[in-house]
Each structure stands twice: as C-alpha cells, then as structure tokens.
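Asker: could you work out the structure for the sequence below:
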Amino acid sequence: MNFYIYILTNPARTALYTGVTNNLERRLQEHSEGLGEAGKFTGRYQCNLLVYFEISPDTTQAITREKQIKNWTRTKKKFLINTLNPSWEPIDLQTWNG
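Answerer: Now for the predicted structure:
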C-alpha cells in the first residue's frame, strides 16, 4: 500500500496545509467537503488545491516525512513545491503525468 504526503493551498496561495493519507483522491474529496479534523484548517483557509504530493511505501516513513515538512519554513515548503510544480497549478490526479 502506498501513502501520500501532500500539500494543499488556497486560491490566493497564501496558506499551505500538509497532510498524509493512504488514499489521496478520497482525502482531497474530504477536504473539499470540510470533513474530518483537518477540515477545520482547510475549510477556514479554503485550502483545497493540491499543489504537491509524494509517495511513500511505508506508513512510518510517510508520517515522519509529513512531520518534517510541517516543521519547515514557508520558504522551504515553497522550494519543495517548485521542484514538482513550479507554476503552482492545481494538480488533477486524473491527468497528472508529473
């Protein structure tokens, strides 16, 4: 099973949310509907645009990576996003070819 570490932003690109899940499509749907504990932050700041994700084969590694990214400065997170998605266009998982 794969695990996904992901970063969401809002339309103004002023807020960043980092999360981890084993089902990225489902979790993005939950964020857009404001479900779950994370919905509090993502709902308040309208963070529902996927701008970065990475895959980990191990749950422990994925959680460790999520915590690492969460502790980074905004500048470092922006650099990470730019490595995968320099235009910060919302990633559509159905058409993304990385």
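Asker: from here on, just use CA atoms for contacts and neighbour counts.
Answerer: OK.
Asker: can you pull out the helices in this structure?
Answerer: In the chain, the segments counted as helices under DSSP state H are 24-33, 39-44, 59-70, 74-84.
Asker: between those helices, which gets nearest to Tyr17?
Answerer: Each of the helices of the chain has some distance to Tyr17 by C-alpha to C-alpha; the shortest is helix 39-44, at 7.1 Å.
Asker: another sequence for comparison is provided below:
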Amino acid sequence: MQEDSAASGWLVYLVRTAAGSLYCGVTNDMERRFREHCADGPRSAKALRGRGPLQLVFTYPAADKQQAMQLEWQIKQWPKARKEALVSGLIGLDAIIS
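Answerer: So this is what the prediction gives:
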C-alpha cells in the first residue's frame, strides 16, 4: 500500500540565502530544520552557515524518505535558472516523479 504524501511527513525544500543562493534539502520536520539552519549551529548545513538571513522559498511533500532524497538529488543537478523557475511556480516536480 502506497503511503499518502502528506501523511509521510517528508518534504523537499529550498532555502534562499541573503546573497540569493538556493540550498536544497529534505526533512520530516520543516519547522525544526529551518530553525536549525537559521541558528548557524552544528546541526545547520555547512553551506548555509553565516549566509543569513535565510528564507524558506519552496516545499514539496514526498511520498516517503526515499522519494524525497531522489528529488533532492535531481534538483541539486539543475542550474539555478531552473530552480528559480521551480520556486516561482513556472515548473513543477510532478513531471519527474516516477
């Protein structure tokens, strides 16, 4: 039986740094994870430390952790222009989900 996306709790997300860079990650607790990123502590991603203020600009519910991680990997391969199109809603992830 396939788990409902919203029920799994896993999300793919994009965070924008003060300089305009986009960071992609996955989590099952967006509130906690974003708080960790903003705190610049040891649980924050190295790529985001000292690059605040940060802004959560995109989230997408995944069916499970595996799908979230696959989507994260795919998004990380994209050029910035395509990530910006995703954030602005010009493109979606539905087409790349198998």
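Asker: hang on, the earlier thing: out of the helices of structure 1, which comes closest to Thr14 of structure 1?
Answerer: Here helix 74-84 is closest among those (C-alpha to C-alpha), at 10.0 Å.
Asker: which parts of the closest one are buried?
Answerer: 77-78, 80-81 (16 or more other C-alpha atoms under 10 Å).
Asker: how about the helices of structure 1 in TSV, adding distance to Pro11 of structure 1?
Answerer: Listed next are the helices of structure 1 as TSV, based on distance: least, C-alpha to C-alpha, whole Å:
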stretch	distance to Pro11 of structure 1
helix 24-33	13
helix 39-44	12
helix 59-70	20
helix 74-84	15
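Asker: nearest approach to Leu50 of structure 1 belongs to which of those?
Answerer: helix 24-33 (7.9 Å).
Asker: just name whatever secondary elements the closest one is in contact with.
Answerer: Secondary-structure packing of helix 24-33 of structure 1 (3 or more C-alpha pairs under 8 Å, 6 or more residues apart in numbering; DSSP states H and E): helix 39-44.
Asker: does anything pack onto the helix it packs on? Which helices or strands?
Answerer: helix 24-33.
Asker: in structure 2, what stretch matches the helix it packs on?
Answerer: Mapped onto structure 2 using TM-score structural alignment, helix 24-33 of structure 1 spans residues 30-39.
Asker: quick one: the matching stretch to chain centroid distance?
Answerer: 12 Å (C-alpha atoms, centre = their mean, to the nearest Å).
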